[in-house]
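Q: Sequence and computational prediction follow.
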Amino acid sequence: MKEYKFLRILDKFEKIYTKIGVDYDKMRLILSMKLTLDSRRTSTIMQDQNKNNNEEDKNIFNRALIIYAIMGIFIGITAMVSFNNMYKFSILFGMFMFLVLTIFISDFSNVLLDIRDKNIIGTKGIDNKTINAAKITHICYYIFLTSLALSWLAIIGSFRQSPLVGIIFILELIVIDVFMIVLTALLYLLVLRVFDGEKVKDIINFAQIALVIIMTISYQFLGRMFDIVDLNIIYKSKIWNLFFPPMWFAAPIYAIEGGHINQIIIALIVLAIIVPIIAIILYIKNTSKFENSLSKLNIAKDNEKEKKRGLFYKIGRNLCFNNEEKAVYDLSTSIIKKEREFKLMTYPSLGFVVIFPLLFILIFSVDSFSEIKNISLHMSLNIYWFIFMVPTILMALQYSKDYKAAWIYQSTFVNDKRNIYKGAYKAVISNLLLPLYLLESIMFIVIFGMKVIPILIIGFIFMLIFIVIQHIISKNKLPFTLKMGEIDKGQNIISTLLGMVILGVAVGVNYFILINTYLLIIYGVILTIITFIMWKKCILDFSTN
């Protein structure tokens, strides 16, 4: 088995693992095995097809690092600019924490929540602490590499400021990596301890969305904590700064670079040290409980009939006009609600589409919450950001971990395969898009008042048209027929760009007729007619089977 440099570096920390009760030799062997297997399979981060994935030396993760390194250029530009250190490093750590959290949730949650290690390795006399330590170290290895790719230019910029700043910056990046992993793991542990069975999977997905949304909102608040006077950024410490983790880690650099030190700054520095330590200690003490609690993911309760009685399910099923559509609708609804891989691909993105329209309103329209009531109605067109996620959802709908079961489409006599697409798309609309769009609409009505309702209705109707447009330009395969990871990136990029152009045109048309109620009504009627025609005539079968 190949000897990895990472393992030789890890050997220097053997005593730390031993002190917390980990069998280091066994953990090292598990890690070696995991790294070897990683080199032989397609990276979920790239989600790209690897036809030669049996070649050991080929690891598609390296291609992901190149993309992250390019992203690191844009992040590092902030570190190269000379302005208030508290502002600069708060923004840097905010971006960094946000990216690390989203990458960890989207790509490594499955590793942390994997119950196969306990079921297979755990039966060989290896304790829970050792199994969990192998998982966390395995994740940290990839997160550290990702972090280095994201922060390489920022690290150079921090060393240009001073060697001491550079050293502290690197140390804090390492602490943030571990802190974000442990914090998420503790949240998962809390969910696993409180809930049982299938509900655990749903709660975990919602917890992931909540984490990403909280980080996104917190990041937007950072810029509002500083005053700009004569183009100079001035930091005035406030008590509520203590609730923003990026500012905890910015405070030490601010202090050593001559910033004004007061009780708030000292408290921020203390939080940057104490909170990660407490989180790590809590997690170490509960690793055995975490592994034992993962067994709940195996418990599945047959509560599908209860779910089918829901209002949104009934709305969607009543819109299916034949038995073929209804059969696919039921199948798609079941997969959408139960398959964890599908949820991990789509749910975090759905969380974004709920919060992004509101963030754009907050960022570009108001300087304080007292100004919300005076926002122009034109800002309500940010609702179209919700529609922007349609290509991602339709793309995810083609994939499944049980893609081989697609033979059912061939073995079952289907008069018109377009009914398969229609049933699946209606399941997505009724079970995912409609509930979230109604939630978004309620928030828009609170902000803009009842006058925004015609715009919201037009936005939803256009979304139905946009689904058909994306289906045509993307040439989507039959639902759930492709293996996870087999994505045609070129086609995906082209369809997304075309979708952006079409969406931009729709926003432009809506913008110019916004002030005339009669034009809005006529436009809405025209879109409704187009919707019926396109759903009846324009959904094509692109399957090659």
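A: Received it, and whenever you're ready, just let me know what you need.
Q: CA atoms for contacts and neighbours, from now on please.
A: Noted.
Q: quick one: the residue lying closest to Leu112 once chain neighbours are set aside from Pro276, how far?
A: Among residues not flanking Leu112 along the chain, Lys135 sits closest, at 6.2 Å (CA to CA, 6 or more residues apart in numbering). Here the criterion is CA to CA, to the nearest Å. By it, Lys135 lies 19 Å from Pro276.
Q: circling back: what strand or helix carries the residue nearest to Leu112?
A: Secondary structure assigned from DSSP states H and E places Lys135 in helix 128-161.
Q: buried residues in that helix?
A: 128-140, 143-144, 146-159 (16 or more other CA atoms under 10 Å).
Q: same question, stretch 478-495
A: Judged by neighbour count (16+ other CA under 10 Å), stretch 478-495 contains these buried residues: 478-482, 484-485, 487, 492, 495.
Q: Who are the contact partners of Thr184?
A: Listed by CA atoms under 8 Å, 6 or more residues apart in numbering, Thr184 has no contact partners.
Q: Just checking, which helix or strand succeeds the helix or strand hosting it along the chain?
A: With the criterion set as DSSP H and E, the secondary-structure element containing Thr184 is helix 163-194. Of the helices and strands lying after helix 163-194 in sequence (DSSP H and E), the nearest is helix 198-222.
Q: what residue lies at the spatial centre of the chain?
A: Within the chain, the residue whose C-alpha comes closest to the C-alpha centroid is Pro348; the distance, by CA atoms, centre = their mean, is 3.8 Å.
Q: In this structure that residue contacts Ile209, no?
A: Yes. Because the distance of 5.0 Å satisfies CA atoms under 8 Å, Pro348 is recorded as touching Ile209.
Q: check contacts around Ile73.
A: Residues in contact with Ile73 (CA under 8 Å, 6+ apart) are 150, 153.
Q: another one to put next to it:
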Amino acid sequence: MTTLILWLLDRVQSLFRLLGADYGQLRAIVQVKLIMDNRRSLVSLGRYGKPSAESNSNFTRVLGIYTLVGGLISLAMLSTPERDMLFFPLTLQFSYIMALCAMTLISDFSSVILDSSDNQIILPRPVGSRTLWLARIVHISSYLFAIALSLSVGGVLVIGYRFGALAALTFLTMSLLSAVLMVFLTNVFYLVLMRFINEEKLREVINYFQIVMAVLFYGGYQLLPRLIDSREILTQTIEHTWWHYLIPPMWMAATVDVFIQPILDSTHIIFGSLALLMPFAGLWFMNRFLTANFTQKLSGIDNESQSEASPLSAPRTQSVRTNWLEKLATWATTNALERAAFTFTWRITGRDRKFKLKTYPQLGFGLAYVVAMSFQSRSIGSSGFFYLFALYFAGLYVMVAQYQLGISDNYKASWIYGSAPIQAPGDVLSGSLKALIIKLLIPFYTLLASYILYRYGLDKINDVLLAFSNSLIMLVSAALLSTRYMPFSVAPDALKQNNTARGLLVSIVLAIVGLSHFGLTLVPYGVWVAIPASVFTFWYILHQYKKTSWERVEMG
């Protein structure tokens, strides 16, 4: 793939010179970045995949999955509507392509766009800011083009079979322009942030944006099959209004629609002009106005010690936060070591962006799944015991946070555990787990319980309380049965990948506990009687976990 990309770059090198870049430098930077990418694992296939030394087939497998999924979606949306009813299905198809390209930029390549680690090598050399920026854009665009192509294969085949080669070629061209447009929109977002937001807060803002987009994308994944299942929606006629001209997928859909019907009116001409001009106009706009001081901004991103707060207000704010956290830790823990582990875990989980990116979306997925399933009439969501299924199924997502608790990119700092006079590591483990329960599990179950009570009635409060206590038991039991690591002491690639048996065991136990809970609902006051027994069981298991000795702890 690297050879092909470099060959294509050589064919259009005059364009980069026209844009003001030094082509020789740009080609060298892109070549090195592509070689380094072969040693990097992608988020799209999991968080902890180990790449090989020189080559990595992860991206090829991602493209294969995208080709299969894109083909199925294209077959469902484009194979049945008549040619005069294809505008809305085409809009959905291009929306899917654009959304997936944007998510790839956010999840896998945001760190590449904003990476400043190569500044130590590049900045001392006479490399212009525009050359560096264009090298990053070419690097990202090469992958997005491959993704857009894989997502478009199914649509190209369906449209080519039904309406001819010209319509298929137009569909392929619009798919590639969609990728270019996503490069423009995503980079505008990043570059505008770099212009107006303090470097200290930039990565934090992007991190929360990644989390929100991941949850929204999963919600769209749940919604799309329901739209496809409704033929009335796919075959409806759209009356165009002025705001349709602000929706990029409609530009692409109308351009393809011109060759499918065929039709050429003023509306389609405007849409087609926007589809052909806006991607390139966007790149020109970024190259002309947004890349000034790009390299200097990048060099300041990692300087997170700066703060805009005044010297007097910053210590006062920090003191208020510390006092509040200390009071909470004193209430939740029983000794000084456990309290120190509680506050340490609380602060690290609030500062570690990768922990939040790997944990918070999972909790959002759980909530989105419960809401989507509860409205699906022809599934378990219509059954009378769905609320019990939701309460226990959501517990699987919480266990992801417990699994992440031992992982950190700064795992080498874990030498402090061995040098500090810690005689009872169980206090550290229990303190960390309590911080996780209070910070993540309780807010998550509060939102989940609020939705369950709103949808199924306040009389389900006893079921919510018992399910919450049982979920605590499952969380501590999973910690007891797993290999015990000190908090944030293990490298991400060090944990074993094969967790199928553990996940299957946890799922079976959750199913047994959930069915037992359902049986208690058939017994008068059975749930209320079971709540104290469940709380006592949780306290006893947590006490056993707190007794962990150094012989049971495995240092990363």
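A: Here it is on my side, so go on. The structure presented is a predicted model; accordingly, all values stated were derived computationally and were not measured.
Q: TM-score for this pair?
A: The TM-score (TM-score structural alignment, normalised by the length of the first structure) is 0.82; 531 aligned residues with a CA RMSD of 4.0 Å.
Q: on that earlier part again, and the buried residues of stretch 478-495 of the first structure, which is closest to Phe388 of the first structure?
A: Closest to Phe388 of the first structure out of those is Ser495 (11.8 Å), distances taken as CA to CA.
Q: Could you check which helix or strand contains the counterpart of that closest one in the second structure?
A: Ser495 of the first structure maps onto Arg502 in the second structure when the alignment is built from TM-score structural alignment. With elements delineated by DSSP H and E, Arg502 of the second structure resides in helix 500-521, which encompasses its position.
Q: Same question for the helix or strand following that helix: list its buried residues.
A: From helix 500-521 of the second structure onward toward the C-terminus, using DSSP H and E, the following helix or strand is helix 526-546. Of the residues in helix 526-546 of the second structure, those with enough neighbours to count as buried (16+ other CA under 10 Å) are 527-528, 531, 534-535, 537-539, 541-542, 545-546.
Q: which strands and helices sit next to helix 526-546 of the second structure?
A: Helix 526-546 of the second structure is packed against helix 425-436, helix 461-481, helix 500-521, with contacts defined by 3 or more CA pairs under 8 Å, 6 or more residues apart in numbering; DSSP states H and E.
Q: Let me see the contact set for Met80 of the first structure.
A: Contact analysis of Met80 of the first structure by CA under 8 Å, 6+ apart lists 154, 157-158.
Q: from those, which is closest to Leu434 of the first structure?
A: Lowest distance from Leu434 of the first structure to these (CA to CA) belongs to Ala154, with 41.5 Å.
Q: Can you tell me, leaving aside adjacent residues, what's nearest to that closest one?
A: Closest to Ala154 of the first structure by CA to CA, 6+ apart is Gly76, at 4.0 Å.
Q: what's the counterpart of the one you found in the second structure?
A: Alignment note: Gly76 of the first structure maps to Gly71 in the second structure; criterion TM-score structural alignment.
Q: still on that earlier bit, any idea which of the contacts of Met80 of the first structure is closest to Asn318 of the first structure?
A: Within the set of the contacts of Met80 of the first structure, Ala154 lies nearest Asn318 of the first structure; the separation is 54.7 Å, counting by CA to CA.
Q: For that closest one, give me its contacts.
A: Ala154 of the first structure makes contact with 72, 75-80, according to CA under 8 Å, 6+ apart.
Q: So what does Ala102 of the second structure match up with in the first structure?
A: Across the alignment, which pairs residues by TM-score structural alignment, Ala102 of the second structure is matched by Leu101 of the first structure.
Q: pretty sure its match belongs to a strand, no?
A: No. Leu101 of the first structure: not assigned to a strand; according to DSSP: H, G, I helix; E, B strand; the rest coil it is helix.
Q: Can you tell me, leaving aside adjacent residues, what's nearest to it?
A: Taking CA to CA, 6+ apart, and ignoring the residues beside it in sequence, Leu101 of the first structure has Met180 as its nearest neighbour in space, at 6.3 Å.
Q: Translate that neighbour into the numbering of the second structure.
A: Aligned partner of Met180 of the first structure by TM-score structural alignment: Met182.
Q: what about Ser474 of the first structure, how many residues close to it?
A: 21 (other CA atoms under 10 Å).
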